[in-house]
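>>> curious how this folds, go ahead:
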Amino acid sequence: MERTVRAASTPTPEPLPAGDVAALLDGVPRQRGPVAAPAPDASRTALQLRLPRPLPRPVLPWRLLPTPTGTPVTFAYTAILALTSLFASWAGPGLRYALYQDSSTDVAHLLRTPVFVLLASALWIAGGLLSPYALAFVLVLTALERRIGGARAILVFLTGHVLATLATEVPVGLAVLAGHLPDTSLHRLDYGISFGVAASIGALSGLLAPWLRWPLLALVGYSLVTDLIAFQDPMTNWGHLISLGIGTGLWPLVRRWRRERLQALPAAVPAAP
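Model prediction:
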């Protein structure tokens, strides 16, 4: 007997109300459009501001000394000073005194050949290579050249050397004219790099961190004041204090030079700390 199976008829669904249709459409993914940038998280920004800054890079020992490629100006000047110091140690007393006298920035030479003696006097180290100013020259000029460049470092050095020399010798000349000093004061020995080194120390301190700047100035200032109180060479000692003040007065200029040098350096080249 043949049996016919009929499928159950499916009831026709009733239409949903408009409110239910809108609710269902809310769950359907919409077409992706431009994604708006998320609003900055204030808590995260505040957390980033509270994070400690990265520690400064350690100073490598060999970067404290001049090199032909890193600090060519200081390297060349150091080589010249080493040669003149060695020559002075090997020369006889008469020749050495004549060289110092011809290079002296006393009043008599400043009136006759000012440019020559101002440059020649900076080619000698009073006390030779064992002088504290010799070591200070190498360390300070190297650090200064790495931060502001060789030409500007030498400009700072010569500014202190020339201005401090004039500040100490011009009063001597005026005192001789007024009769307060004998004529022999016009021919005293005055040579060396100490004025330029003191000015460079003052200028360099303005580029250092405060924890290093103020102890350095205090130590150097105390040493110079102690020498002045000893009254062994008051004109030279006053010149050291004056040149240190000249260097500190150059802080705005050397800081601007430092910023310009940092902006000019390539990103891959690390700046001097």
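>>> use CA for all of it now, contacts and neighbours both
OK.
>>> quick one: contacts of the strand or helix carrying Tyr222?
Using DSSP states H and E, Tyr222 falls within helix 210-230. The contact list for helix 210-230, computed with C-alpha atoms under 8 Å, 6 or more residues apart in numbering, reads 202, 205-207, 234, 237-238, 240-241.
>>> nearest to Arg44, of those?
Distance to Arg44 across those (C-alpha to C-alpha) is lowest for Leu207, with 33.3 Å.
>>> give me the number of residues near the spatially closest residue to that closest one that is not a sequence neighbour?
Taking C-alpha to C-alpha, 6 or more residues apart in numbering, and ignoring the residues beside it in sequence, Leu207 has Arg255 as its nearest neighbour in space, at 6.5 Å. Here the number of neighbours of Arg255 (other C-alpha atoms under 10 Å) works out to 17.
>>> pretty sure Arg255 sits against Gly206.
Yes: under the criterion of C-alpha atoms under 8 Å, Arg255 makes contact with Gly206 at 7.3 Å.
>>> coming back round to it: could I get the contacts of helix 210-230 as TSV with distance to Ala46 and neighbour count?
Supplementary listing: the contacts of helix 210-230 in TSV, determined by distance: C-alpha to C-alpha, whole Å; neighbours: other C-alpha atoms under 10 Å:
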residue	distance to Ala46	neighbour count
Gly202	38	29
Ser205	34	21
Gly206	32	22
Leu207	30	20
Pro234	57	14
Asn237	53	22
Trp238	52	19
His240	49	29
Leu241	47	22
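>>> structure for this one too, so we can compare:
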Amino acid sequence: MTIFGGTRRGSGVVPSARAGGRRWLPVTVGYTAALALVSALWAGADPDIQLRTIADTSTNLDNLAHHRFGTLLTSAFVIADNGTALLAVPLLAGLLALSERRFGSRATVSVFLTGHVGATLLVAAGLWSGVRRGWFDADVCYAVDVGVSYGAMAVFGAVAAVVPAVWRAPWTVAWLAVALEGVVRGGDFTNVGHLLSYLLGSVAGLVLARNSPAARSPSWLDLQLLACGAFLASAFLPA
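The predicted structure is shown next:
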């Protein structure tokens, strides 16, 4: 057994992919349907309810310091902007579908959570240290921190395995450079989180690729779904 829902090297099968993940993509359908429902409810909610929802689901230092660890999951179901939701949900569906087709359902969930939770905790540790040393204003403890971007960037990093081998390294390095530029130009903790989640996902993708069946040439559908991921990543990273 290996991490990220893989299988033993040499077995030539990814169980979750063969057992139905590729047929109807339950993770993609279930998660994006939940996001669409929450986004629809959000659009019709009163501003006071929206503010309370953000306060209760943000993975900021205040919530984590008060042991509200459930926010590490609930924050992934709140997109606090209607326009962003209209763009992000369908593009995320394409990205998740690509990962689920390539790696299977369990692995896709593992990669998403590795990015979403892992990057959140790493960023929180950095912010906590910075606040203690006086590098950051204490207001950052109450910052809004919800959305799908960390998990999505991790999955995007992982699906580099779909890119043809001759282009894979340039593709990965180019997007790493874009994420680094986001940190330099954006200058806030969200940009750092995008970089960290992309790196975590890229490592996860390497592990998954080593424990998956021999790589096949990407289909036209794979490339279209990869384009969805690229558009989504571009939307998350500063121009």
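>>> longest helix in the second structure, by residue count?
For the second structure, the helix with the greatest residue count under DSSP state H is helix 105-132.
>>> what helices or strands is it leaning on?
Secondary structure elements in contact with helix 105-132 of the second structure, counted by 3 or more C-alpha pairs under 8 Å, 6 or more residues apart in numbering; DSSP states H and E, are helix 15-16, helix 26-44, helix 61-65, helix 71-74, helix 82-103, helix 149-158, helix 189-210.
>>> quick check: which of those is buried the most?
Mean neighbour count, computed with mean count of other C-alpha atoms under 10 Å, is highest for helix 149-158 among these, reaching a mean of 31.
>>> quick one: average offset of it versus the first structure, please.
Average distance between helix 149-158 of the second structure and its aligned residues in the first structure, after superposition and using mean C-alpha distance after the TM-score superposition for the first structure, equals 0.4 Å.
>>> okay, and that helix goes to which residues in the first structure?
The aligned range for helix 149-158 of the second structure in the first structure is 194-203, by TM-score structural alignment.
>>> list of residues touching the matching stretch?
In contact with stretch 194-203 of the first structure (C-alpha under 8 Å, 6+ apart) are residues 125-126, 133, 136-137, 140-141, 144, 153, 156-161, 164-165, 217, 239-241, 243-251, 254.
>>> who's in contact with the nearest residue to Ala154 of the second structure once chain neighbours are set aside?
In space, Ala154 of the second structure comes closest to Gly201 once its chain neighbours are excluded; the distance is 3.8 Å by C-alpha to C-alpha, 6+ apart. With contact set as C-alpha under 8 Å, 6+ apart, Gly201 of the second structure has these partners: 111-112, 114-115, 153-158.
>>> could you do Gly192 of the first structure as well?
Contacts here follow C-alpha under 8 Å, 6+ apart; on that basis Gly192 of the first structure touches 121-126.
>>> and of those, the nearest to Ala175 of the first structure?
So of the contacts of Gly192 of the first structure, ranked by how close each gets to Ala175 of the first structure (C-alpha to C-alpha), first place is Ser121, at 22.9 Å.
>>> what does that closest one align to in the second structure?
Checking TM-score structural alignment: Ser121 of the first structure goes with Ser75.
>>> correct me if wrong: that match contacts Thr53.
No: look at Ser75 of the second structure against Thr53 with C-alpha under 8 Å: they stay out of range, at 9.6 Å.
>>> give me the more crowded residue out of the two.
The residue with the greater number of neighbours, taking Ser75 of the second structure and Thr53 and applying other C-alpha under 10 Å, is Ser75; the counts read 23 against 16.
>>> Ala36 of the second structure pairs with which position in the first structure?
Ala36 of the second structure maps onto Ala82 of the first structure when the alignment is built from TM-score structural alignment.
>>> brain fart, Val89 of the second structure
In the first structure, Val89 of the second structure lands on Ala134 (TM-score structural alignment).
>>> give me the neighbour count for Ala23 of the first structure.
Here the neighbour count serves as a burial measure; for Ala23 of the first structure (other C-alpha under 10 Å) it reads 10.
>>> which position in the second structure aligns with it?
Structural alignment leaves Ala23 of the first structure without a partner in the second structure (criterion: TM-score structural alignment).
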